[in-house]
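A.B. asks: One predicted model, sequence on top.
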Amino acid sequence: VCWLAPEQTAGKQKPYMYTQGQAVLNRSFFPCFDTPSVKFTYSATVKVPEGFTAVMSATSWEKQKDNTFVFKMSQPIPSYLIALVVGDIVSADVGPRSRVWAEPCLIEAAKKEYDGVIEEFLVVGEKLFGPYVWGRYDILFMPPSFPFGGMENPCLTFVTPCLLAGDRSLVDVVIHEISHSWFGNLVTNASWGEFWLNEGFTMYAQRRISTEVYGLPYTCLEAATGRALLRQHMDTTGEDHPLNKLRVVIEPGINPDDTYNETPYEKGYCFVSYLAHLVGDQSKFDAFLQAYVNRFKFQSITADDTLAFFLEYFPELKKKGVDSIPGFEFDRWLNTPGWPPYLPDLSPGQQLMEPAEELAELWAADGLNMEAIEAVDIMGWRTYQLVYFLDQVLQKSPLPEGNVERLSKMYPKISKAQNAELRLRWCQIVLKNNLEAEYSKVKDFLHSQGKQKYTLPLYRAMWGGSEATRALAMETFSATAPQLHVNVQNYVKKILGLQ
């Protein structure tokens, strides 16, 4: 249960509270079997002070007199998906079964950014995976101190306000949370040790929807950035780290949150892609996914259930013994740590990656070839192509003297972006190149939000840099600490050697 002081909200006027149940935290909110293996319906009556509104992850709600709200969830869900928010929040319709919720100062931006978008994603999801069973799909834009990207609470996804880029350049991020409506919320991992059943299938579903909406090249490019994150994670921990298995042993007394990493997402995605590769026909595998959801909806299952159903659904593959092909055994996928034995082909993304790689090469050169640089028009590039370009520039940094200043002037679309993914990369480039003239952008970005994924890498970069960037880190942290989530505060203190 998170209690926010007014300065931790966007409006800075009133306090705010929200709950975050995943993985095993709702036991501090209400008595429950706090395990994903048990599902139940619930109802709740919440009385709040005047001037506040309560919302929950429920299929129906009504406001009664005395500022009392009554909620009912008519579908069985595990404890971690029950969520409550109380704050100064308002809503606006953005589709036939969707509205956005936010603090009053953000509601216009949220409506403008998401109007009509959610329904398009839901319709594609239904076409691929079967009916959307939760009734409404609302999105709640959380206060800036919310440390996560999104939380897929049914009927009411919580997301970071960082998704409000002002130009719809990050709307596709909600495809992941929408995909959880089938994988995770409807068919759920029975234990947190098999979290890949939630996240690997959701990554696969997200990329199927993205392929339908944005095409294969763009989806492959996004998947390539995911693969790079997995590579980075495994290089940091060592491939044979026990957390780099799909089936993780969580000992009694260990908090499942401490096992959280890229593996269940990206290695899980590779395993689901491998199953699709075994089938060899996308429409047949799509039909399997629908049958899988239909067979196990409202249940909590194990990987053994999933794989047994796969072999039962494709008896010809079972006959071939696909579960025990040397090097690709299902058992090896689940129980051996390390890099995925099979990687899906992302080569269709090359047509977007190559121009980005070539442009980064040009900017890393000693004498800038401005003619070649000006011949590349990046105005039509979407977020992940720009992200890929900036990741390449970051890898090549520090660049030769003066190059980053020129890059900044040439591409205000990047150096003055409101898109958080671009801002993160630009700040990392500024720090790696000691571009003191733009240190204020790092400070501004860290003042504007407290998402863990953006905050920690920047503090690590500052602390690993020069005297000046270390001073910047201390100064920024002392100014922003009160607006950060307590966990993020503690992580930053660790980086800065303050604890």
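C.D. replies: That came through, no problem. In this text, all values refer to a predicted model and were calculated from it rather than measured experimentally.
A.B. asks: okay, CA-based contacts and neighbour counts for the rest of this
C.D. replies: Fine.
A.B. asks: how about the helices of the stretch 301-450 of the chain, start to end?
C.D. replies: 303-313, 315-320, 330-335, 350-364, 370-374, 383-396, 403-410, 412-415, 420-432, 439-448 (DSSP state H, counting those that start in this stretch).
A.B. asks: What of the stretch 151-300 of the chain?
C.D. replies: Using DSSP H, counting those that start in this stretch, helices in the stretch 151-300 of the chain cover 174-179, 196-214, 216-237, 268-279, 282-296.
A.B. asks: before we move on, the earlier item: which one of the helices of the stretch 301-450 of the chain lies closest to Met17?
C.D. replies: When those are compared by CA to CA, helix 439-448 sits nearest Met17, at 19.4 Å.
A.B. asks: just to revisit the earlier point, and of the helices of the stretch 301-450 of the chain, who's closest to Ala165?
C.D. replies: helix 420-432 (7.1 Å).
A.B. asks: residues in contact with the closest one?
C.D. replies: Under the criterion CA atoms under 8 Å, 6 or more residues apart in numbering, residues 162-163, 165, 383, 386-387, 390-391, 393-394, 397-398, 404, 414-417, 436, 438-439, 441-442, 445, 454, 458, 461-462, 465, 469 lie in contact with helix 420-432.
A.B. asks: can you count the residues close to Glu371?
C.D. replies: Neighbour count for Glu371, taken as other CA atoms under 10 Å: 8.
A.B. asks: The structure to be compared is supplied as follows:
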Amino acid sequence: MENPCLTFVTPTLLAGDRSLVTVVAHEIAHSWTGNLVTNSSWEHFWLNEGFTVFLERKIVGRLQGELERQFQSEFGFDESLKTAVKTFGDSHEFTKLIPDLRGIDPDDAFSSVPYEKGSAFLFTIEQLLGDPVRFEKFLRAYIDKYAFQSVTTDIWKHELYSFFPEKKEVIDKIDWDTWLFAPGLPTKPKYDSRLMEVCSALAAEWISAPENNLPVSSSLFESMSPMQKVTALGKIRTSGKFTIEKMAALTSSFNLEETKNCEVRFGWLMLGLEVKWVPIIPKALSFVLSVGRMKYCKPIYRSLFNWPEARTLAIQQFQSSRKNMHPITANIIAKMLT
């Protein structure tokens, strides 16, 4: 969690290879987007998180190259945003960038939508304007002007027009109403997909391989970055074509049961839960017992509650461990049972 010039981070970021430091970049960026300039209400939460994700990936681009920034941006759209929209339903109020939260507990609306839809919107605007360097200068000018103030989307939109007077016709062409007020997925930005294509190829290989002739080499998976591994596992999971009979072989081939990277482990657990692989139940229960992040606990418990073979065990564990959980996380999970 971010605080001005002081960040508290979860130990799940300690993967041993510094692969999850993007979260540190995210929380540090909040010192400007979120803390120095703050959204005026929960409806405009994307001004906090969407901007911070966008800046986080700008930092990644500086550290690891623009190709990695493009990949992580596409990952956020394909994996996080699409999953959130699918979970809520593509016509749900909470999938809007600016939702109507009157009479709603903001915790109930919390998801990756303001993070990833907001970041994708900024990515799209930067591409349309065609000058990333100047767009960064605009963001800095906006932050400087509204330091120690709370803002709305209309205020930020006015500043965009003011900073780019010569680009008025370009900005006018942005489909503002759809991006800000329409539910569901927006138009996907144009990303450089070279790193993503590697993940797609590995996923396709495992999805299409017959059960008696599965891939034997793990060299491609081992050469991937942790984020690429997560992406490949996610593509296998969401394909709807991966069979339970392949799960043990994939687990063994990629040594997934031994991984210390929580993101990779989470991707593996969610894949096992998706195909209803019974051996994954105790491993998933153990994971959410030792890791309290809502990012992990909410989807894992949801999958366990919705699986008849796992439901009773999951309810028993949740009820016995609830007192040790963060109250927000515990309350959200409890609502799944009502």
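C.D. replies: Structure's in. What do you need? Just so you know, these numbers come straight off a predicted model, no measurement behind them.
A.B. asks: for the helices of the stretch 301-450 of structure 1, which one ends up most surrounded?
C.D. replies: Highest mean neighbour count of the helices of the stretch 301-450 of structure 1: helix 420-432, a mean of 23 (counted as mean count of other CA atoms under 10 Å).
A.B. asks: okay, that one sits on what stretch of structure 2?
C.D. replies: Alignment of helix 420-432 of structure 1 against structure 2: residues 262-274, by TM-score structural alignment.
A.B. asks: so how far does the matching stretch sit from its counterpart in structure 1?
C.D. replies: Averaged over the aligned pairs, stretch 262-274 of structure 2 sits 2.0 Å from structure 1 after superposition, using mean CA distance after the TM-score superposition for structure 1.
A.B. asks: from the chain's centre, how far out does that stretch sit?
C.D. replies: Put simply, stretch 262-274 of structure 2 sits 14 Å off its chain's centre (CA atoms, centre = their mean, to the nearest Å).
A.B. asks: next one: stretch 378-396 of structure 1
C.D. replies: On CA atoms, centre = their mean, the centre of stretch 378-396 of structure 1 falls 19 Å from that of its chain.
A.B. asks: Quick one: closest of the helices of the stretch 301-450 of structure 1 to Ala223 of structure 1.
C.D. replies: The nearest among the helices of the stretch 301-450 of structure 1, by CA to CA, is helix 383-396 at 9.6 Å.
A.B. asks: Provide the aligned range in structure 1 for stretch 23-34 of structure 2.
C.D. replies: Aligned using TM-score structural alignment, stretch 23-34 of structure 2 spans residues 173-184 in structure 1.
A.B. asks: Going by neighbour count, which residues in that stretch are buried?
C.D. replies: Val174, Ile175, His176, Glu177, Ile178, Ser179, His180, Ser181, Trp182, Phe183, Gly184 (16 or more other CA atoms under 10 Å).
A.B. asks: how long is it from one end to the other?
C.D. replies: Across stretch 173-184 of structure 1, the terminal residues are separated by 17 Å (CA to CA, to the nearest Å).
A.B. asks: same question, stretch 174-190 of structure 2
C.D. replies: For stretch 174-190 of structure 2, the end-to-end distance is 15 Å (CA to CA).
A.B. asks: How far does it sit from its chain's centre?
C.D. replies: The answer for stretch 174-190 of structure 2 is 18 Å, by CA atoms, centre = their mean.
A.B. asks: most residues in a single strand of structure 1, which one?
C.D. replies: Ranked by residue count and defined by DSSP state E, the top strand of structure 1 is strand 68-78.
A.B. asks: which residue numbers in structure 2 go with that strand?
C.D. replies: So strand 68-78 of structure 1 sits over no part of structure 2, by TM-score structural alignment.
A.B. asks: which one is the residue positioned nearest the centre of structure 2 nearest to, not counting chain neighbours?
C.D. replies: With the centre of structure 2 defined as its mean C-alpha position, the nearest residue by CA atoms, centre = their mean is Ser80, 3.8 Å away. Distances taken as CA to CA, 6 or more residues apart in numbering put Ser112 closest to Ser80 of structure 2, at 6.2 Å, once the chain neighbours are dropped.
A.B. asks: Then Lys47 of structure 1?
C.D. replies: Counting by CA to CA, 6+ apart, the residue nearest Lys47 of structure 1 is Thr68, at 4.2 Å.
A.B. asks: and the one you found, how far is that from Pro412 of structure 1?
C.D. replies: Thr68 of structure 1 sits 48 Å away from Pro412 of structure 1, taking CA to CA as the criterion.
A.B. asks: which SSE is the nearest residue to Phe69 of structure 1 once chain neighbours are set aside in?
C.D. replies: Leaving aside its sequence neighbours, Phe69 of structure 1 sits nearest to Lys63 (CA to CA, 6+ apart; 4.5 Å). Element membership for Lys63 of structure 1 (DSSP states H and E) is strand 60-64.
A.B. asks: in that strand, what's buried?
C.D. replies: Buried-residue list, strand 60-64 of structure 1, by 16+ other CA under 10 Å: Trp61.
A.B. asks: sorry, back to before: which of the helices of the stretch 301-450 of structure 1 sits closest to Ala54 of structure 1?
C.D. replies: Nearest to Ala54 of structure 1, of the helices of the stretch 301-450 of structure 1 and by CA to CA, is helix 439-448 at 25.1 Å.
A.B. asks: Remind me what that closest one packs against, helices and strands.
C.D. replies: Under the contact criterion of 3 or more CA pairs under 8 Å, 6 or more residues apart in numbering; DSSP states H and E, helix 439-448 of structure 1 touches helix 420-432, helix 467-480.
A.B. asks: how close does the aligned partner of Arg140 of structure 2 in structure 1 get to Trp182 of structure 1?
C.D. replies: Mapped onto structure 1 by TM-score structural alignment, Arg140 of structure 2 lines up with Gln290. Distance, Gln290 of structure 1 to Trp182 of structure 1, by CA to CA: 9 Å.
A.B. asks: so what's in contact with those two at the same time?
C.D. replies: In terms of CA under 8 Å, 6+ apart, Gln290 of structure 1 and Trp182 are both contacted by the residues Phe129.
A.B. asks: quick one: Lys241 of structure 2 and Trp206 touch, right?
C.D. replies: No: in this structure, Lys241 of structure 2 is not within contact of Trp206 by CA atoms under 8 Å, at 9.8 Å.
A.B. asks: buried residues in stretch 125-143 of structure 2?
C.D. replies: Residues of stretch 125-143 of structure 2 classed as buried by neighbour count (16+ other CA under 10 Å): Ile125, Glu126, Phe135, Phe138, Leu139, Tyr142, Ile143.
A.B. asks: Reformat those residues as TSV; add distance to Leu273 of structure 2.
C.D. replies: Formatted as TSV, the buried residues of stretch 125-143 of structure 2 follow (distance: CA to CA, whole Å):
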residue	distance to Leu273 of structure 2
Ile125	37
Glu126	38
Phe135	42
Phe138	44
Leu139	41
Tyr142	44
Ile143	43
